[in-house]
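Visitor: coordinates only, no sequence provided:
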């Protein structure tokens, strides 16, 4: 049987925390006098809640991808020339190969479209906070690649709003960085396997 210390270290790792950070969060939640013996049960509940939240995020991302694909089948999409980072572009190529198992006609633009429609709205009020949350180092031209994506009207409107917000914040050259980072964040929330529609999974 693992010792109490080892169990707490494993649980802390599952939460992305150190052992000390886990204990600090436990005491902040339960009080300074909370017994350490009860920390394992508390941490197990925290891990379960975190896993459930991650699963909900994955379902939301899969739903957004399917919604983007459906929109592209029923409305006119327009091209957008964009320079994602090489890393994000490579991630898109790897990911689309996985999801074409359930959506054979899926394209890279569907991910960009879904990311812009789900990740960007509501975050334009303060560009500094958004950039800080994404990591605000600007992309270098040598680390990006110009690609033509086709996007829906809502995504194009989001890009236009982003450009206006960045200009107002005196950060006009950060568009590629923001869109790349938002796309990377969206890709990270998708399920590990093919992004089956959550609605279809429930019906099955």
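Guide: Cool, the structure landed. Computed from a prediction, not measured in an experiment: that's the story for all the values here. Numbers count the residues shown, from 1 in each chain.

Visitor: C-alpha only now, for contacts and for neighbours.
Guide: Will do.

Visitor: tell me which residues in the lengthiest helix in the chain are buried?
Guide: Ranked by residue count, the top helix of the chain under DSSP state H comes out as helix 39-74. Buried residues in helix 39-74, counted by 16 or more other C-alpha atoms under 10 Å: 39-40, 43-44, 46-47, 57-69, 71-72.

Visitor: take this one as well and set it beside the first:
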């Protein structure tokens, strides 16, 4: 199964660090690892106030080539560069793709994605297949009626780390939300 990496980045609202991260670091990682990446700013308003949101200004998603080693990719994505404030935090998560559904508007390239929404959740392995079946057979088909929705995916967390204060700490995926759903649309959220 293919892998993606997701980095959640908190740069303490530092404009120079943001510019370096988006314009230098992300393209450098793509050049080293291959694949593609896209970054998004966190919405200022949490449209789901009853749910916890991520801590950080940016989320970058890296579509990794088949066979990419998760730990090697993590070492390129995590950075303790002098271009970042010491308090900057980069949480890197490596996910294995479980299921993907494509809408009629999918043309095979991430440049078509204008907006995406992510949801993290936990489910026991005992009900995982039933849950994915419900998503596939009931939930996603109803959403797929929207012409703007071009791709929906489910991923399982395989590896995670946090880089902060010049150190990188490995996280135990068993203690985190192990599943992530991503909804990608071809127009901006209204």
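Guide: Looks like it came in fine. Bear in mind the structure is a predicted one, so any value in this text is a computation, not a measurement.

Visitor: TM between them?
Guide: The TM-score (TM-score structural alignment, normalised by the length of structure 2) is 0.24; 84 aligned residues with a C-alpha RMSD of 5.9 Å.

Visitor: picking that back up, now do the buried residues in the next helix or strand after the longest helix of structure 1.
Guide: Downstream of helix 39-74 of structure 1, the next assigned helix or strand under DSSP states H and E is strand 78-82. Burial within strand 78-82 of structure 1, assessed by neighbour count using 16+ other C-alpha under 10 Å, is assigned to 80, 82.

Visitor: packing partners of the helix or strand following strand 78-82 of structure 1?
Guide: Remark: after strand 78-82 of structure 1, the chain's next helix or strand is helix 86-99, criterion DSSP H and E. Counting contacts by 3 or more C-alpha pairs under 8 Å, 6 or more residues apart in numbering; DSSP states H and E, helix 86-99 of structure 1 packs against helix 108-119, helix 175-189.

Visitor: the inter-axis angle of the longest one versus helix 39-74?
Guide: This points to helix 175-189 of structure 1. When axes from the mean of the first three to the mean of the last three C-alpha atoms, to 10 degrees is applied, the directions of helix 175-189 of structure 1 and helix 39-74 differ by 120 degrees.

Visitor: if you count neighbours, what's buried in helix 175-189 of structure 1?
Guide: By neighbour count on 16+ other C-alpha under 10 Å, the buried set for helix 175-189 of structure 1 is 175-184, 186-187, 189.

Visitor: the very next helix or strand once past that helix packs against which elements?
Guide: Where DSSP H and E defines the elements, the next helix or strand beyond helix 175-189 of structure 1 is helix 198-203. Contacts defined by 3+ C-alpha pairs under 8 Å, 6+ apart place helix 198-203 of structure 1 against helix 39-74.

Visitor: before we move on, back to that, quick check: which of the helices and strands packed on helix 86-99 of structure 1 is nearest to residue 24 of structure 1?
Guide: Minimum separation from residue 24 of structure 1 across the helices and strands packed on helix 86-99 of structure 1 (C-alpha to C-alpha) falls at helix 175-189, 27.5 Å.
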